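K.L.:
Sequence and predicted structure, then a few things I'm wondering about:
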Amino acid sequence: MIAVWRFILSMLVVLGLTLPLMARDTGPVTNLPLPRYVSMKAAEGNVRRGPSLTHRIDWVFKRRDMPLRITAEHGHWRRVEDRDGLGGWVHYSLLSGTRTVIVEQDMLTLRSKPDAVAPVTAALEVGVVARLGKCGPEWCRISSGGYRGWAPKARLWGVAMDELRD
């Protein structure tokens, strides 16, 4: 019986078909994971109600490097959301693969090593946007305003809790 199922699954793969129960967790345009994090490349970006220029602009993102989460793709458009869960559709040319995070805790201390007792290198205010570097299971290396260090991943928005980065 197992051999029959393996044969059926291999035939589906060969034919390019998928089972209806298999969830698609990659974008249909880029084949990249969904959801995924990116940042704003532009200083301003229109957020539209739908994926085209004919759709109404609901608001404008006005912060370069702001981290966003892509939740859907349609042609040259990406549906994004910010840390408050607000979002809409933006043109892909306004987005960058450069990873950034927003500090979620006021006076978040950065450490010289990924250890709660390591020396403090800086303290960042809530809302600071920082460049994301390496991430382990619990800590990420970030930099902002000439300061850098390790911060607890749980205090950052723009990185998944299960994400590891080299």
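P.N.:
Arrived safely, thanks for sending. Numbering: from 1, shown residues only.

K.L.:
contacts, neighbours, all on C-alpha from now
P.N.:
OK.

K.L.:
and the residue nearest the centre of the chain, what element?
P.N.:
By CA atoms, centre = their mean, the chain has its centre lying nearest to residue 37, at 1.1 Å. Secondary-structure element containing residue 37, defined by DSSP states H and E: strand 36-40.

K.L.:
if we can go back for a sec, if I pick the residue nearest to the centre of the chain, what's in contact with it?
P.N.:
67-70, 97, 99, 158-159 (CA atoms under 8 Å, 6 or more residues apart in numbering).

K.L.:
Which one (most neighbours) among the residues you listed?
P.N.:
Within the contacts of residue 37, residue 67 tops the neighbour count with 30 neighbours, counted by other CA atoms under 10 Å.

K.L.:
What is the neighbour count of the closest residue to that residue other than its chain neighbours?
P.N.:
Spatially, and ignoring its direct neighbours in sequence, residue 67 is nearest to residue 39 (4.3 Å; CA to CA, 6 or more residues apart in numbering). Number of residues near residue 39 (other CA under 10 Å) recorded here: 24.

K.L.:
try this one side by side with the last:
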Amino acid sequence: MHVLVQWFRTTRLLACVILLAATVTQAQQAPTLGPETHLPLPRYVSLKASEANVRRGPSLSHRIDWVFQRRNMPLQVIAEYGHWRRVIDRDGQGGWIHYTMLSGARTVLVEGQNTPLRIRPEDDALENAVLEPGVIARLGDCNTEWCQLTAGGYRGWAPKSVLWGVAAGEIRE
């Protein structure tokens, strides 16, 4: 009888350990969701307004640290609180912005030096245009290495590695 009780306890303990390990693994794989929107954090958005105050905290009573002054600039949302979103730019600088100043429309910032915009997502494809560093482009489809962009009336593909505003592993269709 004692051996049977010991076996039952060991089996139950082993089952608990396996369940705990599975829960931890699942938690590590699941994206963090924002408490207000239930959208993934971090995520990319763009600046809807041509000017937006960046505050030290999530309310109008918090001090304005600076002002973003570039419409469609890509930003990364890293936290949410009520109607406020904590964002960072490509330099990691940021603060709290009211959600009405942000858009879900995706844009990217070209960081590469004179980046060719190609007609297909291939290194040897013909060029449509050349994008200078700092150009903001509307983001379209992305595969593992290339993203389709629209900028200045031109449309084409650029390597994902020279863009800020899209995650390395992100696929868009």
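P.N.:
Perfect, thanks for sending it. Small disclaimer: the values here were computed from a predicted structure and weren't measured.

K.L.:
And the helix or strand just after the strand holding residue 37 of structure 1, what does it pack against?
P.N.:
Where DSSP H and E defines the elements, the next helix or strand beyond strand 36-40 of structure 1 is strand 45-48. Judged by 3 or more CA pairs under 8 Å, 6 or more residues apart in numbering; DSSP states H and E, the packing partners of strand 45-48 of structure 1 are strand 57-61, strand 87-91.

K.L.:
so residue 122 of structure 2, which of the three states?
P.N.:
The three-state assignment at residue 122 of structure 2 reads coil, by DSSP: H, G, I helix; E, B strand; the rest coil.

K.L.:
picking up where we left off before, how about the residue nearest to the centre of structure 1, what's its match in structure 2?
P.N.:
Using TM-score structural alignment, the equivalent of residue 37 of structure 1 in structure 2 is residue 44.

K.L.:
you'd agree residue 3 of structure 1 is in a helix?
P.N.:
Yes - counting by three-state DSSP, residue 3 of structure 1 is found in a helix.

K.L.:
What segments of structure 1 are helices?
P.N.:
Assigned by DSSP state H, the helices in structure 1 fall at 2-15.

K.L.:
circling back: now, among the contacts of residue 37 of structure 1, which is nearest to residue 117 of structure 1?
P.N.:
Nearest to residue 117 of structure 1 among the contacts of residue 37 of structure 1 is residue 159, at 23.0 Å by CA to CA.

K.L.:
Could you pull up the residues touching residue 107 of structure 2?
P.N.:
45-46, 72-74, 136-139, 165.

K.L.:
Around residue 95 of structure 1, how many other residues sit close by?
P.N.:
22.

K.L.:
before we move on, back to that, distance of the match of residue 37 of structure 1 from residue 165 of structure 2?
P.N.:
Distance, residue 44 of structure 2 to residue 165 of structure 2, using CA to CA, to the nearest Å: 6 Å.

K.L.:
Give me the neighbour count for residue 4 of structure 1.
P.N.:
Neighbour tally, residue 4 of structure 1, other CA under 10 Å: 9.

K.L.:
Just want to check the distance between it and residue 66 of structure 1.
P.N.:
In terms of CA to CA, residue 4 of structure 1 sits 50 Å off from residue 66 of structure 1.

K.L.:
ok, back up a step: out of the helices and strands packed on strand 45-48 of structure 1, which one sits most buried?
P.N.:
strand 87-91 (a mean of 24; mean count of other CA atoms under 10 Å).

K.L.:
quick one: it aligns where in structure 2?
P.N.:
Mapped onto structure 2 using TM-score structural alignment, strand 87-91 of structure 1 covers residues 94-98.
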